[in-house]
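Peer 1: only the shape, not the letters, is given here:
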């Protein structure tokens, strides 16, 4: 019933106006799925390889489509993704391109769900790990800099975290209100701000002032809403690190690795941070372990560039105690199966898994379903912009459907 009958691929635009790969999968029973690959700006050195979309599409048509059509069932995600790996034949999807692979993988999951008449989150949960029990708290990107915005903060993302929200919908709207409150605080300070490529405000201020602005905005909305709202960071420290000089550079400030750890630990204490992503360089497993030992009982120390959704790198982190959570981005590793394997490995080690979008996004809503299916404590989707609100609105619908 879910046998793949057709696979088609095309180029479409992502949120930055760049081309990306979109896939359609049709099953013999008429089930249909469509998905588009996102793309990152701040990418880890160890991520799966994207190819230029035209090349990825040509390679997928030649090598992957013949292995899928009439040969695998969209209702069996592991079967689909094994066929993609076999078609690629490399360790990093450099033959097909991770962008083509993940688009097909997600489209097949949607086609399988459509064929059997299930919401995608239920289909994915049934395929991999059972029904969901919780709903993720969305992390809203409200101030951004780093690789996402020039002339702004060195820290890449300041993230609102409405941890006390009584529902997904309340959390979604609270994040939007924090985003608006940041604009108000900046205006009161006479600071004009454009937006970065994820829709976060990108004011020409340093990190210290950004902490003041976000802290004030969060407090205003928390008081008005009547529930706890904290905030977190994506430091993207690999973008700051000079490996030759062995220092982190943020504006005019230089920090040794030890000073960077002290700085992050101090921020966790001062601002009660709920989440800290990539606080150190992507090769510094020992530094991550030391920082996790210091603050991991109070916050999530999350590895994105450190782990790149890769089980082998995650295993190294587990062995050293580096981080207590992993960021999950399916396009980093190429398929939903690989992403789920990383989630399950993290869970077995007592770590959390946080599902995330990318800076170059599409209207695709798969990650909202993935976050629910994997019991993620947080999901990163951004706060504003059509491609971001598509995921947030889908979370609201999922929560309503699951009641």
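Peer 2: Thanks, I have it. The structure presented is a predicted model; accordingly, all values stated were derived computationally and were not measured. Residues are numbered from 1 along each chain as shown.

Peer 1: from here on, contacts and neighbour counts on C-alpha atoms
Peer 2: Fine.

Peer 1: could you pull out the helices in the stretch 301-403 of the chain for me?
Peer 2: 311-320, 330-333, 336-348, 366-373, 386-402 (DSSP state H, counting those that start in this stretch).

Peer 1: pasting the second one now:
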């Protein structure tokens, strides 16, 4: 079954900013679509999104992306067979021709990649989560929900910490969501009593944004509710330290503090409130802070360190930080890397590294609930879907309930064990790649073996016009792979650009004469992301009192005492 049509469009995300949508239709009339999300807190190693940069929407429009898909990419893929994800993605990456997807834009590539993936799933006549689990040979299990209750950072004014989350102990969606809603409404009442009615305002992810609040006041409120509810939930933070790092120190709650001071604060919070996890506790460029994560002793059962800006859903980065024992868990965001095949690689790398996997939304979201099926299918340890507020977040909550309902969990048609852990296919592993093969007999299986794997591992991009990720001999001026694609790479600076798309020749290979045929002998994609060299720093010996000041906040700010009995 092949692709009949690809229709791109510009739509708005939950922040009212333009993004790319792709609707893809198969020859039998079935269709699937995907809208690309976007983040406010962005790691520097994320794949690059492309925007017009003109006057429209303050430079954030994506009209050129839409034109490129419509006039250049779509015509090449009409009739292309579905259910060949690795090959489809590798062709898009080849057309882009850069290491970070800056030519076509990761938002362009991801819209096409996920739409293709979802359409392939529709043709299987199975739920999306089941299609994913069978492809990846994983065991479906409901994730614990990381619910954003109070927000700050780049998502809302006021607090420096970006997300104050609760993580219900139960992974049964109906039980967890009821607890989340109860806590959210209670905290909203508490914050309004402390800081007035404006405390009921919400940020990008629907979390409460109490102007005037301090970090320990919020933690005290959440910890008090946790104790009152007999520890039905844990506390987690997304610090997003990039947002208040100046290149040397951290500007936190009106003070300038060093990495060692901030680590002391985290340890103090943990002793007071029992934190479950801290995401991005230091800036990605603060190598001394990262070194502290390796060298500072933490009690057994202390908070986990979760990588997001550190790792950006990049397999090489995940391996680097896991091997150096810097992180215990990793955030998975499809738009950070730009294609489904690379997302799958990141997931499998995290599993092989025994890391906790937390699938996540972005602050600029839409009503697409794809990440919920993905999280359930791979048996993720957690999922971040924001607060139980705003339609684009509620869509994710409702999808969790929908899967539970479909499994008969609420009606008692299945036992808890059957409901939470559906049987998975026998696990197999494709040699030389963390991605299980997505092709079944009688289709050709991936060619493997020492010689092939050696050539794949040596794949690299020599410059923006020379892409080498396949096998066999590559003639000068051409990219040749076993996907039957050849991309001209004339180094003449005046070489042709993508036709009718008003694109800069220097940024693109000349793809006017690209030939795309059905795959014969597909190979897995092994992204070759940059790996930073390890750096060692002497552990800072300075010990300062934590900057947290909840003990005297009420006196300094004339705030009334927190009443947890609300």
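Peer 2: Structure received. If you're wondering where the values come from, they're calculated on a predicted model, not measured in any experiment.

Peer 1: fetch the TM-score of the aligned pair.
Peer 2: TM-score for the superposed chains, counting by TM-score structural alignment, normalised by the length of structure 1: 0.92, backed by 392 aligned residues with a C-alpha RMSD of 1.9 Å.

Peer 1: contacting residues around the residue minimising distance to the centre of structure 2?
Peer 2: Computing the C-alpha centroid of structure 2 and ranking residues by C-alpha atoms, centre = their mean puts residue 333 first, at 0.9 Å. By C-alpha atoms under 8 Å, 6 or more residues apart in numbering, the residues touching residue 333 of structure 2 are 312, 313, 343, 359, 360, 361, 362.

Peer 1: pull the number of nearby residues for the fourth one.
Peer 2: Residue 359 of structure 2 is flanked by 26 other residues according to other C-alpha atoms under 10 Å.

Peer 1: for the second one, same thing?
Peer 2: Residue 313 of structure 2 is surrounded by 32 other residues when neighbours are defined as other C-alpha under 10 Å.

Peer 1: let me see the contact set for it.
Peer 2: 330, 331, 332, 333, 334, 336, 337, 343, 346.

Peer 1: what's the answer for the fifth one, then?
Peer 2: Taking C-alpha under 8 Å, 6+ apart as the contact definition, residue 360 of structure 2 lies against 331, 332, 333, 371, 383, 384, 385.

Peer 1: please identify which of the residues you listed is nearest to residue 407 of structure 2.
Peer 2: residue 371 (18.2 Å; C-alpha to C-alpha).

Peer 1: map that closest one onto structure 1.
Peer 2: Residue 371 of structure 2 maps onto residue 367 in structure 1 when the alignment is built from TM-score structural alignment.

Peer 1: and the helices in the stretch 151-300 of structure 1, which stretches?
Peer 2: So, for the stretch 151-300 of structure 1 - with DSSP H, counting those that start in this stretch - the helices run 168-188, 207-225, 257-271, 285-295.

Peer 1: reformat those helices as CSV; add distance to residue 1 of structure 1.
Peer 2: Output for the helices of the stretch 151-300 of structure 1, formatted as CSV (distance: least, C-alpha to C-alpha, whole Å):
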stretch, distance to residue 1 of structure 1
helix 168-188, 34
helix 207-225, 48
helix 257-271, 52
helix 285-295, 46
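
Peer 1: if we can go back for a sec, reformat the helices of the stretch 301-403 of structure 1 into CSV and put distance to residue 280 of structure 1 and mean neighbour count next to each item.
Peer 2: Below are the helices of the stretch 301-403 of structure 1 laid out as CSV (distance: least, C-alpha to C-alpha, whole Å; neighbours: other C-alpha atoms under 10 Å):
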stretch, distance to residue 280 of structure 1, mean neighbour count
helix 311-320, 13, 17
helix 330-333, 19, 30
helix 336-348, 20, 20
helix 366-373, 25, 25
helix 386-402, 27, 18
